[in-house]
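Novice: Fold the following for me, if possible:
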Amino acid sequence: MKLFGKHCAGMLAILALPGMVTCADITLPPPQIKGGQGIFTLLKSRHSSTPADFPLKNISAQELSSLLWAATGQNRSPRGWTIPLAMNTAPYNKIYVLDDSGVYRYHWKQNRLIRISDKNIKNGISPQNIVGKSPVVLVFVSGSNIKKEYVYTTTGAMTQNIYLAAESMGIGGRFVMTMNEKAIREGLKLKTGEYPLNLMLIGKK
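Specialist: Model (predicted):
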C-alpha cells in the first residue's frame, strides 16, 4: 500500500486506504454492490444517528466507496444511475468529502476523490458541534445553473440512498441542514452558481 505523506495522514487514519493514493487525489476501491439485507428490512430499520452517538468511529475506503456509489453511481449503461435525475442527464449534484486532513470532491465517473484543500474545515461549516466530531462529513452541492427543484429533489434521493446503504453496512449517518454557507463556499472553493444543499455525517456506530 502506498502511504500518504505527512499532509495526508488524517485521511489515511480514517479510511485505511489501499491501492493508489497520493496527496493530490485518492482512487477508491470498487464499491461492494452485492449482498446485504432486503430493501424493506432496511427501510424498517433506517434511522439517524443521535447526538449521543458522537463521536462516531472511522470507516474504510471500501465502505466510503460503496456509500458514494449508492448516492450517485452509474448502475446501467449508457445512461442510468442509482438516483432519478431530471431530463435523464448525468449527475449534476456534487459530493464533497471532508475529514481531518482536508477537503475532497468525489468524481463519480472515476470513483476518485479529488483533493481540494489540506485544511480541516469541519468545525466551521455548521453551528452543530457534532459535525466536527464526525470522522467523515459529506457536503452535497448543487450543480451550476440547475433549477432548484431539480437539485433539492435529487439531494433527497442521494441522502436516502446513503442512509439505506449505511444501514446495510452497520454505519451511522445523520442528515444536517444547519450550515455556515459562507464557510462552505470558501472551504470547498465553490464556483458561481453552486451552493451547499445539506450535510451528511458518516461513521461507524
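
Novice: going forward, measure contacts and count neighbours with C-alpha atoms only.
Specialist: Will do.

Novice: Spell out the residue ranges of the helices in this structure.
Specialist: 9-15, 39-45, 61-72, 130-133, 148-169, 181-188 (DSSP state H).

Novice: quick one: the strands in this structure?
Specialist: In the chain, the segments counted as strands under DSSP state E are 25-27, 74-76, 80-81, 94-99, 102-107, 112-117, 136-141, 171-176, 196-204.

Novice: I'd like the ones you listed as JSON lines, with mean neighbour count and distance to residue 10 appended.
Specialist: As requested, the strands of the chain are arranged in JSON lines below (neighbours: other CA atoms under 10 Å; distance: least, CA to CA, whole Å):
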{"stretch": "strand 25-27", "mean neighbour count": "19", "distance to residue 10": "13"}
{"stretch": "strand 74-76", "mean neighbour count": "14", "distance to residue 10": "29"}
{"stretch": "strand 80-81", "mean neighbour count": "18", "distance to residue 10": "31"}
{"stretch": "strand 94-99", "mean neighbour count": "24", "distance to residue 10": "7"}
{"stretch": "strand 102-107", "mean neighbour count": "22", "distance to residue 10": "8"}
{"stretch": "strand 112-117", "mean neighbour count": "18", "distance to residue 10": "13"}
{"stretch": "strand 136-141", "mean neighbour count": "24", "distance to residue 10": "11"}
{"stretch": "strand 171-176", "mean neighbour count": "21", "distance to residue 10": "20"}
{"stretch": "strand 196-204", "mean neighbour count": "23", "distance to residue 10": "15"}
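
Novice: Put together a markdown table for those strands, with distance to residue 38 on each row.
Specialist: Listed next are those as a markdown table, based on distance: least, CA to CA, whole Å:
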| stretch | distance to residue 38 |
| --- | --- |
| strand 25-27 | 29 |
| strand 74-76 | 18 |
| strand 80-81 | 19 |
| strand 94-99 | 26 |
| strand 102-107 | 27 |
| strand 112-117 | 28 |
| strand 136-141 | 25 |
| strand 171-176 | 16 |
| strand 196-204 | 21 |
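
Novice: one more, for comparison:
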Amino acid sequence: MLRRGFLKFLVATPLGRFLSGVLAASTSSLAIYFHVSHTDVKRGAAGGERVIALPYPRLRGSVSVEEALANRRSVREFREEPLTLEELGQILWAAYGISEVTYGLRTAPSAGAQYPLELYAVVGERGVEAQGGFLTPGVYHYDPHAHTISLRKEGDYRRELYHAALDQIWVLTAPVSLVFTAVYSRTARVYGERGRVRYVPMDLGHAGQNVYLQATAMGLGTVAVGAFYDEEVARILDLPAEETPLYIMPIGRPLTRYRLAEDELVRYFERRRRR
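Specialist: Okay, here's the model as predicted:
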C-alpha cells in the first residue's frame, strides 16, 4: 500500500523541498522514493504458521518518561520468571509498533519512513505466560500492522542463540530475547550507501532505546547485545538472504532494580559545580 498522502505532505515541507532539489538531478532516484511499496507492509505470516494476536498495547502507564530515563540501566541478571503475553506485546509495540493510523507510522522514527527493521522474539520454555499456560517456545516474527506474532520455528533456541552470542549468559537466562534485523535495501534504495551505513543504524538506535525505556517503565530489564556471529543468528532465525541481524536484546525481570533518587542527582551536580 503506497503512502502517497504522507509523501505529498513530506514534499510540501521545507525538508521535502530540499530533498526534491537534491534529487532533481536524478529522476530515477526521485521515482524510486515516490513509487516504491513498503516491503514490511506486505510481509505477513507464511502459510501454515501459527499466528497469535497480542493484547492491545496500553497508551498510559504509571511511570513517567523522566523516571524511565533516570532508572534505565543495562540488565544482565534475571529472575527465573516468565513474562506475560501482555508484557511481550507491550515491549514489541514500544520497539517498532504502529503509533499513527493514517499512514501506519511507527513508535520509532525512520529515515524516509522506509522502516528497514524486522523484529523477532526468541521465546524460551515457559518463557511467556499465555491463556493459563505458556506460549509455545520458538522463534516468533512480529507484525506491527496487525500487532500479532507468528511462530516461525518451534523449540527453545536460547542455548543456540547464547552460543552464537559468544556465550553471553544473559542471552541464555532471559525468558525472551528480541532480535532486530535489517533489510538494508529498503533504506538504500532511497538514500544509497548513506542509508545503509548511517540511517539504518540510527533507526536501530531509536528502536533499541524504546525497548530500554518501556522495559524500565514496566519493571523489566534488558541489555543491547551486538557481539555475535551474524551467520549463526541468521541460521537460528531462518532469515531470508536480504535480512541481517543487528541486535539481540534479552528481556526479563531484573534480579535487582536500580533506583535513582532526585537528591542523589542534585548532590552529584553540586559536587561538580564546586570544583
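
Novice: For residue 182 of the first structure, which of the strands of the first structure is the nearest?
Specialist: strand 196-204 (9.6 Å; CA to CA).

Novice: From the rest of the structure, what touches the closest one?
Specialist: Strand 196-204 of the first structure has contacts (CA atoms under 8 Å, 6 or more residues apart in numbering) with 56-59, 131, 134-142, 152, 155, 159, 170-179, 181, 184-185.

Novice: rerun at 6 Å
Specialist: 56-59, 134, 136-141, 171-177 (CA atoms under 6 Å, 6 or more residues apart in numbering).

Novice: just to revisit the earlier point, looking at the helices of the first structure, which is buried most?
Specialist: For these, the largest average neighbour count (mean count of other CA atoms under 10 Å) is found in helix 61-72, namely a mean of 24.

Novice: so that helix aligns onto which residues of the second structure?
Specialist: Under TM-score structural alignment, the counterpart of helix 61-72 of the first structure in the second structure spans residues 85-96.

Novice: picking that back up, now for the helices of the first structure, which one comes closest to residue 28 of the first structure?
Specialist: Using CA to CA, the nearest of those to residue 28 of the first structure is helix 61-72, at 6.0 Å.

Novice: mean deviation of that closest one from the second structure?
Specialist: When the second structure is superposed, helix 61-72 of the first structure averages 0.9 Å from its matched positions, counting by mean CA distance after the TM-score superposition for the first structure.

Novice: So which residue is smack in the middle of the first structure?
Specialist: Centroid-nearest residue in the first structure: residue 138, 3.6 Å away (criterion: CA atoms, centre = their mean).

Novice: I'd like the distance between that residue and residue 64 of the first structure.
Specialist: Look at residue 138 of the first structure and residue 64 of the first structure: by CA to CA, to the nearest Å, they are 10 Å apart.

Novice: Could you do residue 201 of the first structure as well?
Specialist: For residue 201 of the first structure, the distance to residue 64 of the first structure - CA to CA - is 12 Å.

Novice: Matching residue 153 of the first structure against the second structure, which residue comes up?
Specialist: Structural alignment (TM-score structural alignment) places residue 153 of the first structure against residue 202 in the second structure.

Novice: Could you report the separation of that match from residue 229 of the second structure?
Specialist: 21 Å.

Novice: cool, residue 249 of the second structure as well?
Specialist: Separation of residue 249 of the second structure from residue 229 of the second structure (CA to CA): 15 Å.

Novice: which residues of the first structure does the helix or strand harbouring residue 28 of the second structure align to?
Specialist: Assigning secondary structure by DSSP states H and E places residue 28 of the second structure in helix 27-35. Across the first structure, nothing matches helix 27-35 of the second structure (TM-score structural alignment).

Novice: Past that helix, which element shows up next along the chain?
Specialist: The element immediately downstream of helix 27-35 of the second structure (helix or strand, assigned by DSSP H and E) is helix 39-42.

Novice: For that following helix, list every residue counted as buried.
Specialist: Buried residues in helix 39-42 of the second structure, counted by 16 or more other CA atoms under 10 Å: residue 40.

Novice: residue in the second structure matching residue 11 of the first structure?
Specialist: Mapped onto the second structure by TM-score structural alignment, residue 11 of the first structure lines up with nothing.

Novice: Chain neighbours aside, what residue packs nearest to residue 11 of the first structure?
Specialist: Of all residues not flanking residue 11 of the first structure in the chain, residue 101 sits nearest, at 5.5 Å (CA to CA, 6 or more residues apart in numbering).
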